[in-house]
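Asker: Structure here, sequence nowhere to be found:
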């Protein structure tokens, strides 16, 4: 398959995105616009200065600018505009379904009410379905560098809005903050009928993935790269049929991998793991969904069948209904037949 054929195939291939932080889709242009609208001073004079600041070599450096940028988000309309901008962009990548994260503590700690955050996001997700044909589910993430009491307070504050929230996740600084730190709040979330997700095995060791599985009892693993260091863990993930939400350009930007040609995505597939391709924080890591697909497909010379498998995995790992999944599977196969 030539690079041109592969690029064209990826461009129209129906797919889902299962690992996207809405705050991480805040483009410099929108940051500037919101700062002006809300009369907020930011330490940058131009869009180019912001883009230059989006240069980092580890997770913590990224998080520092990530939280700083989120400060321009003040009103329900801001959160609507942020979410709608992402949905418009991902719809152009032939993405049909998204399951997106948001970090309420990043905003409530600044005095922004939970209802303002969720109200804007939920309204945009509804419009994204009606106007763009992109279905969605919303996942509330706990910031793991904060304590479990703060997570419990966040879960309580979200109680009036649970109709909009599908699940809870765990993100932010991984090393030094093992999943076991949040075992009780995940149990409480499960009791409320929420699905459970956690970032594990990005920078943290395989032991963190074991904890996420055994203590948090998660439904899906976000990242999971370092799980491949433990053969017993790989066998467990494969046996349980758990999906991994892999983020190639994020891994490259944060030096989780130093060269995409060495990325473990193909190894995951070969070991029977349900890997998927996602963009994580695309405004910061230089690429939305299809950019990640194009980059990893070129680096690993992925075949048409491997791309089809990854597309199927993205819907199979979602929480769409069986009927919805089947419709997307048929669309994937119809597209594949054209090539």
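Answerer: Alright, I've got the coordinates. Predicted model only: the values in this text are computed from it and were never measured. Residues are numbered from 1 along each chain as shown.
Asker: only C-alpha atoms for contact and neighbour calcs from this point on.
Answerer: Fine.
Asker: mind listing what's buried in the longest helix belonging to the chain?
Answerer: Ranked by residue count, the top helix of the chain under DSSP state H comes out as helix 114-132. Neighbour-count burial for helix 114-132 flags 114-128, 132 (criterion: 16 or more other CA atoms under 10 Å).
Asker: Could you list every helix and strand that that helix packs against?
Answerer: Applying 3 or more CA pairs under 8 Å, 6 or more residues apart in numbering; DSSP states H and E, one finds that helix 114-132 contacts helix 76-91, helix 104-108, strand 135-143.
Asker: so which of the ones you listed comes closest to residue 283?
Answerer: Closest to residue 283 of the helices and strands packed on helix 114-132, according to CA to CA: helix 76-91, at 9.7 Å.
Asker: tell me which strands and helices the closest one is in contact with?
Answerer: For helix 76-91, the packing partners by 3+ CA pairs under 8 Å, 6+ apart are helix 114-132.
Asker: measure residue 83 to residue 25 for me?
Answerer: 8 Å (CA to CA, to the nearest Å).
Asker: Correction: the previous question concerned residue 129.
Answerer: From residue 129 to residue 25 the distance is 18 Å (CA to CA).
Asker: Quick one: distance of stretch 57-70 to the chain centre.
Answerer: Chain-centre distance of stretch 57-70: 16 Å, with CA atoms, centre = their mean, to the nearest Å.
Asker: buried ones in it?
Answerer: Applying a neighbour-count criterion of 16+ other CA under 10 Å, one finds 59, 62, 65, 66, 69, 70 buried in stretch 57-70.
Asker: follow-up on the earlier one: could you give the angle of the longest helix of the chain to strand 135-143?
Answerer: Counting by axes from the mean of the first three to the mean of the last three CA atoms, to 10 degrees, helix 114-132 lies at 150 degrees to strand 135-143.
Asker: Second structure for comparison follows:
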């Protein structure tokens, strides 16, 4: 049950968002505005029709429309506007730090230059830091349905900009595309000094999580739900203090879970896992950070102490330096008083 006290606590707790695809924050209204601005034809007559299309039976259903929506992002200003709109929503949810994914291969394959996307996103992130007090890290994601050779080509495009990029990730269609497929490019990314994370165990089996740990040597796991099916793997993650970036409303909308009461967040907390709550692709999944917090609090009966723990985990699981983490954790505890 979501009491007024818990509602208030969620609203005021400082948070970090560690699992957010910036292209997945493209709201239908902005999709239409950018399509008109750029002369792009889209197969929908209204924003309401777009929202009606956001009914998915699995990850691939979502990805099909996700890549279709991406087609309206063409200019640097488009990427700026997209990112700034997300940051304003994040600020309203008391998000103080974001580590966002972007999918350059989803743009370069359409003829949009790598730097065009990067420049627009980064400019908005810098403005967000200056005007909203939201710090950031930017994570380049490889699309796993493409080849490792194409991932290497994208990493090559990124090399002149590595001082502006903080890590690499792995997203898109999970089934049939195990982490092992990208072992060499992740080794190169680590060699270049980049942080590494990967989607694993959302639809793919627990073995994909093990591969992400052993072969990609990830620092945290995006999703990781199915790791709970393997008791030894679960203990390993807990003992290593690895962070899991769980996305409750995404899990529900993609039919990873049958209902919100089946979200793994509570069980992960009970098992001593460093779980965090995130919004993933909020424009498609019906809500931003606090929407996800409210949903799981109601469905799982989370306590104030558990909400505070989730907020703390979001900072301790970030790629921020230790002194910044300590400052944010102190702010979480102060807000909880």
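Answerer: All right, it came through fine. From a predicted model like this one, the values you see are computed outputs, not experimental measurements.
Asker: TM between them?
Answerer: Overlay of the two chains. TM-score (TM-score structural alignment, normalised by the length of the second structure): 0.99; 337 aligned residues with a CA RMSD of 0.8 Å.
Asker: Now intersect the buried residues of stretch 57-70 of the first structure with the helices, please.
Answerer: Using DSSP H, the members of these that fall within helices are 59, 62, 65, 66, 69.
Asker: Pull the number of nearby residues for the closest residue to the last one other than its chain neighbours.
Answerer: Translated: residue 69 of the first structure. Excluding its sequence neighbours, the residue lying closest to residue 69 of the first structure (CA to CA, 6 or more residues apart in numbering) is residue 31, at 6.9 Å. Residues near residue 31 of the first structure, counting by other CA atoms under 10 Å, number 21.
Asker: Quick check: which element contains residue 31 of the first structure?
Answerer: helix 28-37 (DSSP states H and E).
Asker: On the C-terminal side of that helix, identify the next helix or strand.
Answerer: Toward the C-terminus, helix 28-37 of the first structure is succeeded by helix 47-53 as the next helix or strand (DSSP H and E).
Asker: elements contacting that following helix?
Answerer: Short answer (3+ CA pairs under 8 Å, 6+ apart): helix 47-53 of the first structure packs on helix 28-37.
Asker: re the thing from before, what's the mean deviation for the longest helix of the first structure versus the second structure?
Answerer: Compared with the second structure after the fit, helix 114-132 of the first structure shows a mean deviation of 0.4 Å (mean CA distance after the TM-score superposition for the first structure).
Asker: contact partners of that helix?
Answerer: Helix 114-132 of the first structure is contacted from outside by 75-81, 83-84, 87-88, 91, 104, 107-108, 134-136, 157-158, 161, 164, using CA atoms under 8 Å, 6 or more residues apart in numbering.
Asker: And for stretch 172-182 of the first structure?
Answerer: With CA under 8 Å, 6+ apart as the test, stretch 172-182 of the first structure has contacts from 59-60, 63, 143-145, 147-148, 198-200, 202-204, 208, 211-212, 215-216.
Asker: Quick check on those residues: which are buried?
Answerer: Counted by 16+ other CA under 10 Å, these give 59, 143-145, 148, 198-200, 202-204, 208, 211-212, 215-216 as buried.
Asker: Keep only those of these that are in helices.
Answerer: Short answer: those in helices (DSSP H) are 59, 148, 208, 211, 212.
Asker: The closest residue to the last one other than its chain neighbours: neighbour count?
Answerer: I take that to be residue 212 of the first structure. In space, and not counting its chain neighbours, residue 212 of the first structure is closest to residue 179: 5.5 Å by CA to CA, 6+ apart. For residue 179 of the first structure, the neighbour count with other CA under 10 Å is 25.
Asker: Likewise for residue 271 of the first structure?
Answerer: Residues near residue 271 of the first structure, counting by other CA under 10 Å: 14.
Asker: repeat for residue 89 of the first structure
Answerer: Residues near residue 89 of the first structure, counting by other CA under 10 Å, number 14.
Asker: still on that earlier bit, which two among the buried residues of helix 114-132 of the first structure are spaced furthest apart?
Answerer: Farthest pair in the buried residues of helix 114-132 of the first structure, by CA to CA: 114 and 132, 26.0 Å.
Asker: Tell me the spacing between the aligned partner of residue 113 of the first structure in the second structure and residue 76 of the second structure.
Answerer: Alignment note: residue 113 of the first structure maps to residue 113 in the second structure; criterion TM-score structural alignment. Between residue 113 of the second structure and residue 76 of the second structure the distance is 10 Å, computed by CA to CA.
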